[in-house]
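> After the sequence you'll find the predicted model.
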Amino acid sequence: MNPPTTRRHFLSTLALAPFTVRGQEAKNFPPTRIITKGPGFHWFAYYDKLQFSPDNRFVLSNKASFEGRSPTGDDVIEVGMVDLQEKDKWIPLGKSNAWNWQQGCMLQWIPGTESKVIWNDREKDKFVSHILDVKTGEKHTLPAPIYALAPNGKEAVSCDFSRVADCRPGYGYAGIKDRFFDEMAPAGSGVTHVNLETGTEKLIVSHELLAKTGEVMENHPDSKHHAYHLLVGPDGKRFIMLHRWTQPKGGHLTRLITANMDGSDLRIVIPNGYASHFIWRDATHILSQGKNWLGNPEWGDFLFEDKDSGIIEEIGHGVLDGGGHLTYLKNNEWILNDTYPKGVRRIQTPHLYHIATNKRIDLGEFHLPREYTGEWRVDCHPRSSRDERWVCIDAVPEGQGRQLHLIDIQGLLT
């Protein structure tokens, strides 16, 4: 996700060895190794999807043949997985022609299955999704793309990826023109519900409805409305969306909104135009970055109750980074997070935060070279293994381009 430019600071890095990260031991960081290598550039992208197989043996990844520019409609990437028990062997699974640098092609394991993965692709003039059983090789294609899966593994919510590409370059897909390019808040596009068993896709929240719901501050005649950054709650009953609308001088404002899985009962959780990375803590609470809450004029991490006039609490003020990508661990006692590049050396710092003691444990320092900026920057986007033994991040080892790094956090969540 790409918060306002003023939130991002840029830096430099330590040199990274091919398999272990040099300099990590000097500051007593946990062991880290690089599990992908060239030729090609590997990354998983976002932080809120299942990257590790149920047995934690296989780690999903995208693989590109280039870096440093926007994807075109002709660019195809490979999707595959790393076998941690076979010397980090790369296993190709398929291809995708529907992807971006920040969120890949939505490659992820399907919840509740032992060996099924899903990812988005484009077939001629339509975005689709493929479901593959990595054990049997059985594959079938759904006539709709997905964004976020429900915990039951049987349904998903999705967005209009062409619209997102139009309004927010770097998060949509190239290759298909926005059907509603000239409309500011189209009634014919928005958030959709996808049945993973039948492939049926249904529009449940239109951009027109979002633009008419509640107060939309600084909604100009040429403000284009779009919705994405979707995430289904842990009980599968509601989902989060970010409703964004462009501003005449560039940028956008944002509201965080929740709804039932059929699009009913819209609730504006963050109404003030400033919302960014978020995660469900449980079925009724959302940890999100925001600003101008509880007397804090800066960006911070706030826990919102998904309820009208719900309780708001700031978490980790001054300790938990206010710009990173958040995941709860160990029965919601810990938070896994990262930072954008900071300082002259452009250092990214994934970290663990213990809520009860306000303690932070940094997991490493990773340099992001200056050419990795804007749309094709490399955020760490930390993801935990299912057993919470490992953290996988995207980072740039010296001279190797983006690659997957595996951090051993055994014994830290105590």
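Perfect, I can see it now.

> contacts and neighbour counts: CA atoms only from here.
OK.

> And for the nearest residue to Lys154 once chain neighbours are set aside, the neighbour number?
Spatial nearest neighbour of Lys154, excluding adjacent residues (C-alpha to C-alpha, 6 or more residues apart in numbering): Leu196 at 5.1 Å. Counted by other C-alpha atoms under 10 Å, the residues lying close to Leu196 total 23.

> Leu196 touches Glu155, doesn't it?
Yes - here Leu196 reaches Glu155: they are 5.1 Å apart, a contact under C-alpha atoms under 8 Å.

> so who does Ile355 touch?
Going by C-alpha atoms under 8 Å, 6 or more residues apart in numbering, Ile355 touches 315-316, 333-335.

> which non-adjacent residue is nearest Pro382?
Per C-alpha to C-alpha, 6+ apart, closest to Pro382 is Ile393, 4.7 Å.

> How about Asp265?
Closest residue in space to Asp265, ignoring its immediate chain neighbours: Ala259 at 5.4 Å, by C-alpha to C-alpha, 6+ apart.

> Next up, a structure to set beside the first:
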Amino acid sequence: MSGWRLTKLTQSLAESGGISHSYYDIPVFDEPGAQIIAHRLPFTMRHPGAEDAVEIGLVGCNAAGPDNFQIIGESRAWSWQQGPMAQWIAGGPRVVWNDREDGKIVARVKDTLTGDVRTLPGQVYAIDAAGKTALSLDMTRLDALRAGYGYPGGVAPDGLSRAPADDGVWAMDIETGHRTLLLDIRRAVGFMNKHRGWRDYIKRQGLRVHYWFNHAKISPDGTRFTIKLRWRRIGRGWDDRQGVSLTCKMDGSDLRFLAPATSHVIWLDSERLYFWQRNALRLYLDSAPLGTMLHQMAPDLVTANVHMRHLDDGNLFVLDTPYNEKIDVITWDAAADVSQTIATFTGHVPKSGPFRCDLHPCPSADGKRIALTSLQDGARDVYLLDRMG
């Protein structure tokens, strides 16, 4: 017995685009863990256009079947890997998702109890735990430089500035919509250059790479954020070595270089972060000016890149084995160094590329439930793992 019960919450037609939650590092559960915010897709196996819409809906965690999707809105700003970034604000009852209005990316804030909807002037990526401040990125730049994660409709890649000083990570007040540029891309690149050496800088300059931000995440105490700075030559491939993780205060000060070649970075607490790096899962201290590696995590268990979240105070973790047709969901007890496979999903074709379906295991606030999206029955559907006892 795994100690977890698996339930398929939604039922999509095999020929449809299916139903999915947005991403694994944002709050897709409400505070009680009773509802998951998700989106219903209109098609599969092609990139969305600026006019292609998904339906935003609520999935009940104590129900199942084809009717378990309560439509509350729609979005024309979404991607295959991160959806419209639909998430709960401070546990509810308000939710937020990204949309498009008059050619610009905006955010819709909806009160799920009253039905009231407000529009914010910028897109939302991450929100602090208090529900007061959101971090925004230029998702059209992201789409132009890495399809599958951002939103279409922006400037073509060869028309983009390589390292703009007027774009980057923005803070947006959830109530007023006021936006402040915290960290511009040019500043981030200059800071990175100081810590990677002139040889690396000259190489990137010679290649005339373009830079972009992705994966903004706010620390649990709301004082700092981490951001991934990446680069590539237009039209050329890239890998995780072409990227670094930085951290910064929420007022834009105290910029720090966390680590190079990072992937799937998560705050464990307000001082430590864990992530995949090159060939291992590592725990780092957010020290200044450079991050400090504390130790490798689960060296006998994790031998390839994973999506991982902690379920409690940092002793119990859940992870998947992505980029495979058969994907396992595993819990790992860090204190005892004991792991257990709690679910297995098959049929994940394609297993890689922009149209793949990652499970993206995302825990509820109390760690007793895990939301997942799987292709196991032919279309994307939302599944739930319930912790028993």
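Nice, I can see it. These numbers were taken from a predicted model, which means no experiment stands behind them.

> Please report how far the residue nearest to Lys154 of structure 1 lies from His243 of structure 1.
Using C-alpha to C-alpha, to the nearest Å, Leu196 of structure 1 is found at 24 Å from His243 of structure 1.

> related to what we said a few turns ago, could you find the counterpart of the residue nearest to Lys154 of structure 1 in structure 2?
Aligned by TM-score structural alignment, Leu196 of structure 1 pairs with Ile174 of structure 2.

> In contact with that match, which residues?
Residues near Ile174 of structure 2 by C-alpha under 8 Å, 6+ apart: 120, 131-134.

> Next step: the contacts of Ile355 of structure 1 restricted to helices.
Among these, no member falls in helices (DSSP state H).

> now those in TSV, with distance to Thr213 of structure 1 and neighbour count?
What follows is these, written out as TSV (distance: C-alpha to C-alpha, whole Å; neighbours: other C-alpha atoms under 10 Å):
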residue	distance to Thr213 of structure 1	neighbour count
Ile315	29	20
Gly316	32	21
Glu333	35	14
Trp334	35	20
Ile335	32	20
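
> closest to Ile204 of structure 1 among the residues you listed?
Ile335 (31.8 Å; C-alpha to C-alpha).

> Report the contact partners of the closest one.
Ile335 of structure 1 neighbours (C-alpha under 8 Å, 6+ apart): 326-329, 352-355.

> what's the counterpart of it in structure 2?
In structure 2, the residue matched to Ile335 of structure 1 (TM-score structural alignment) is Phe317.

> Which residue is the nearest non-sequential neighbour of that match?
The shortest distance from Phe317 of structure 2 to any non-neighbouring residue, by C-alpha to C-alpha, 6+ apart, is to His310 (4.1 Å).

> how many other residues sit next to the one you found?
21.

> all strands of the stretch 151-300 of structure 1, in order?
155-158, 190-195, 201-206, 225-232, 238-246, 252-260, 267-270, 275-282, 285-290, 300-305 (DSSP state E, counting those that start in this stretch).

> Mind listing what's buried along the third one?
Read that as strand 201-206 of structure 1. By 16 or more other C-alpha atoms under 10 Å, the buried positions in strand 201-206 of structure 1 come out as 201, 203-206.

> continuing past the helix or strand where His42 of structure 1 lies, what's the next helix or strand?
Per DSSP states H and E: His42 of structure 1 is located in strand 41-43. The C-terminal neighbour of strand 41-43 of structure 1 among helices and strands, as given by DSSP H and E, is strand 58-64.

> Quick check: PyMOL command selecting the buried ones in the contacts of Ile335 of structure 1.
Listed next is the PyMOL selection for buried residues among those, using 16+ other C-alpha under 10 Å:
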select buried, resi 326+327+328+329+352+353+354
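
> Which of the contacts of Ile335 of structure 1 sits closest to Lys249 of structure 1?
Leu326 (29.7 Å).

> residues contacting the counterpart of that closest one in structure 2?
In structure 2, Leu326 of structure 1 lines up with Met308, judged by TM-score structural alignment. By C-alpha under 8 Å, 6+ apart, the contact set of Met308 of structure 2 is 264, 317-320, 361.

> of these, buried ones?
264, 317-320, 361.

> I'd like to know which of these is nearest to Phe29 of structure 2.
Of all the buried ones among the contacts of Met308 of structure 2, Pro361 has the smallest distance to Phe29 of structure 2: 11.7 Å, by C-alpha to C-alpha.

> ok, the closest one touching Asp320?
Yes - using C-alpha under 8 Å, Pro361 of structure 2 is in contact with Asp320, at 7.1 Å.

> any common contacting residues for the two?
307-308.

> Format the buried residues of strand 201-206 of structure 1 as JSON lines; extra columns: distance to Ser162 of structure 1.
Below are the buried residues of strand 201-206 of structure 1 laid out as JSON lines (distance: C-alpha to C-alpha, whole Å):
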{"residue": "Glu201", "distance to Ser162 of structure 1": "16"}
{"residue": "Leu203", "distance to Ser162 of structure 1": "15"}
{"residue": "Ile204", "distance to Ser162 of structure 1": "17"}
{"residue": "Val205", "distance to Ser162 of structure 1": "16"}
{"residue": "Ser206", "distance to Ser162 of structure 1": "14"}
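
> Would you mind checking which of those residues is nearest to Lys237 of structure 1?
Ile204 (14.2 Å).

> Touching, that closest one and Thr192? I think so.
Yes - counting by C-alpha under 8 Å, Ile204 of structure 1 touches Thr192, with 5.2 Å between them.

> equivalent range in structure 2 for stretch 226-246 of structure 1?
On the basis of TM-score structural alignment, stretch 226-246 of structure 1 is assigned to residues 212-232 in structure 2.

> I'd like the distance from that stretch to the chain centre, please.
Using C-alpha atoms, centre = their mean, to the nearest Å, the mean C-alpha position of stretch 212-232 of structure 2 is found 10 Å from that of the whole chain.

> what does stretch 324-340 of structure 2 give?
With C-alpha atoms, centre = their mean, you get 21 Å for stretch 324-340 of structure 2.
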